[in-house]
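The sequence and its predicted three-dimensional model are supplied below.
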Amino acid sequence: MILEKKNILFLRNKDMENNKIDNLENEIADPNLQDELIHEINEENKRNPLYKRLAIGFAVLLVVAFGLTWFLTNPPKEAYSGVTDFLETIFNKDLIGYLIVGLLAQMVDGALGMAYGATATSFLVSIGVNTMNASASIHIAEVFTTGASGLSHLKFGNVNKKLFKNLLIPGIIGAVLGALILSLLQKGTIFSEDNVKNYIRPVTMVYTMILGIIVLRKALVKVQVKNKITKVTPLALVGGFMDSIGGGGWGPIVTSTLISSGRAINYTIGSVNLAEFFVALSSSLTFIIFAGLDPGLWQVIIGLIIGGIFAAPFAALLVNKVKKKPLMIFVGCFIIFLSINTLLKIAFNIDTFKSLATGITNLF
């Protein structure tokens, strides 16, 4: 009887806490008035050791994903007999460059909730990796780096579990559908990946540029947002689909939309990053099964993974410690810059991001 009463009281308290968080999320969005929401979600995260369970799940999924990828791209005999040769081709001086690229790309993505693909692609192309191989490597590496990033955000209290759960399933469905459609289109030689990107990316970038302006305005001017996005399922579905079929879009579409609608910036970035692991895993496995993977890309992939995993905790700590208003200003400016750069690249073949990446890599 006593135990039953304790359980009833626990459930009532939990419902009250969840209602309090929901009510705070529905209040007028203002970076200066979100401290109470941040405190409530931190307390809720501490009471529920979700990150420990997710850590075990991540570890199992990563091992399964790596093993499945390896054996799908290598016959069993070669997989066992070529281990020594494989290690020699991976761990040499070329790995350092890919490791630095992974570190820089994950710092950007973990801190801003977007642009891992854009950052990594620009740096990889600048050091001699062709665009197609860069794209394939990034999709696989993202599975590992987003896992590390998501766990780091969870540990530092940057995750709203309710938002994460609402993003998870529709994001996975969208990612699988996008990867499946793109793989089938390529196999049937109806459209190339470049054709799809050239039609989809301009529309996406105009959309994200507008969102960037909204985020920047919200940080600089006290704007009262009365209609916050509460139904994130369609947003996650579109974000996952665009990320697979358009070569990127989960962060720019989902993160930008949620922040521009008034959600707390650190919880948006953390929750979107955590969900991105499952989105990346789903799309990568779909691509591998239906389109295959070049075994020669493992050095690039492993370099990106090591660098990204090393950077993930620092990026999550940065999001947790930096004040919300400066972070919103930086995120808004970065969204606008990324959108304009992509539009210039499509229209005039001008890539300022690549030029910047080349300049940085020349320093090394």
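Looks like it arrived, so ask away. Keep in mind it's a predicted model, so treat the numbers as computed, not measured.

From now on I want contacts and neighbour counts done on CA atoms only, so please keep to that.
Noted.

Show residues contacting whichever strand or helix holds N341.
Taking DSSP states H and E as the definition, N341 sits inside helix 324-348. Residues from elsewhere that reach helix 324-348, judged by CA atoms under 8 Å, 6 or more residues apart in numbering: 31-32, 112, 115, 198, 201-202, 205-206, 208-216, 219-220, 252, 256, 265-266, 319, 350-353.

List only buried entries from the residues you listed.
The neighbour count (16 or more other CA atoms under 10 Å) marks 31, 112, 115, 201-202, 205-206, 208-216, 219, 252, 256, 265-266, 319, 351-353 as buried among those.

Which ones among the residues you listed map onto helices?
112, 201-202, 205-206, 208-216, 219, 256, 265-266, 319, 352-353 (DSSP state H).

Quick check: S135 touching F123?
No. Under the criterion of CA atoms under 8 Å, S135 makes no contact with F123, lying 11.8 Å away.

Comparison target, given below:
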Amino acid sequence: MNFLVGIEGSFSDSVSGGGRGPVNTPALLSQSAIALRKVIGTVDTSEFPKTFSATAGFFISLGHQSFSWLLIASFVIGGVIAAPIATWRVKILPSSILGVLAGGFIIPTNARTLLSSIQASDEILTFVYTSLISGYLLIVIFPLRNYLRFKLLGKASKKTQP
């Protein structure tokens, strides 16, 4: 089942031009019992061969002059800087917080596309983004607070044991 989800997610992602994370991560999480950090690692690991294939296809069909090399360089630099940080973050954060972070990040990212399709005004964009970011921060705070409380209580109970 996971194999088919991966094929379907990658196919949809390649055809739509969307990022692998926003398409494949929720698909795998909704269809399987794989731990979130394994899902993120799996999706990220699959990016290289898929990106190589897509790049070859675009080079063949569009030619190298059709690309914005400065924009490509900026994406590469950002990705190279962010990748080790993301790997470290996935390693240390508990799944409950990772799930909220991953899921919550997808919503504002896709909201711009949805709001642009209806040609929303700047006031509506500001309201929607303020609401989304505020709600996102509140949702992140609860699992983080619970995690920290559990860690602190766990340490306190270990100190009181003989």
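Arrived safely. Note that the structure is predicted; figures quoted are calculated from it, not measured.

about what we covered before: S135 and F123 of the first structure: which is more packed in?
F123 (29 against 19; other CA atoms under 10 Å).

Just the element for the nearest residue to that one once chain neighbours are set aside, please.
Nearest residue to F123 of the first structure, sequence neighbours excluded (CA to CA, 6 or more residues apart in numbering): A357, at 5.1 Å. For A357 of the first structure, the enclosing helix or strand under DSSP H and E is helix 352-363.

Now do that helix against helix 324-348, angle only.
Per axes from the mean of the first three to the mean of the last three CA atoms, to 10 degrees, the angle that helix 352-363 of the first structure makes with helix 324-348 is 100 degrees.

Need the contact partners of helix 352-363 of the first structure.
So helix 352-363 of the first structure is in contact with 119, 122-123, 125-127, 338, 341, going by CA under 8 Å, 6+ apart.

Tell me the residue in the first structure aligned with L115 of the second structure.
Using TM-score structural alignment, the partner of L115 of the second structure in the first structure is L344.

Any idea how many residues pack against its match?
The burial count for L344 of the first structure: 14, using other CA under 10 Å.

Look up how far G251 of the first structure lies from it.
20 Å (CA to CA, to the nearest Å).

ditto for G212 of the first structure
Distance of G212 of the first structure to G251 of the first structure, given as CA to CA: 12 Å.

and what of K231 of the first structure?
K231 of the first structure sits 17 Å away from G251 of the first structure, going by CA to CA.

ok, now K345 of the first structure?
19 Å.

Contacts only, for the counterpart of P252 of the first structure in the second structure.
P252 of the first structure maps onto P22 in the second structure, with residues paired by TM-score structural alignment. Residues in contact with P22 of the second structure (CA under 8 Å, 6+ apart) are I106.

10 Å instead?
9, 13, 102-103, 105-107, 109-110 (CA atoms under 10 Å, 6 or more residues apart in numbering).

With V60 of the first structure instead?
L54.

what's the one helix or strand it maps to aligned against in the second structure?
In the assignment (DSSP H and E), V60 of the first structure maps to helix 50-73. Aligning helix 50-73 of the first structure against the second structure (TM-score structural alignment) gives no matching residues.

Which positions within that helix qualify as buried?
Per 16+ other CA under 10 Å, helix 50-73 of the first structure contains these buried residues: 51, 54-55, 58, 61, 65, 69-70, 72.

Now render these as TSV, adding distance to Y98 of the first structure.
Below are those laid out as TSV (distance: CA to CA, whole Å):
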residue	distance to Y98 of the first structure
Y51	29
L54	28
A55	26
F58	23
L61	24
A65	21
T69	20
W70	20
L72	24
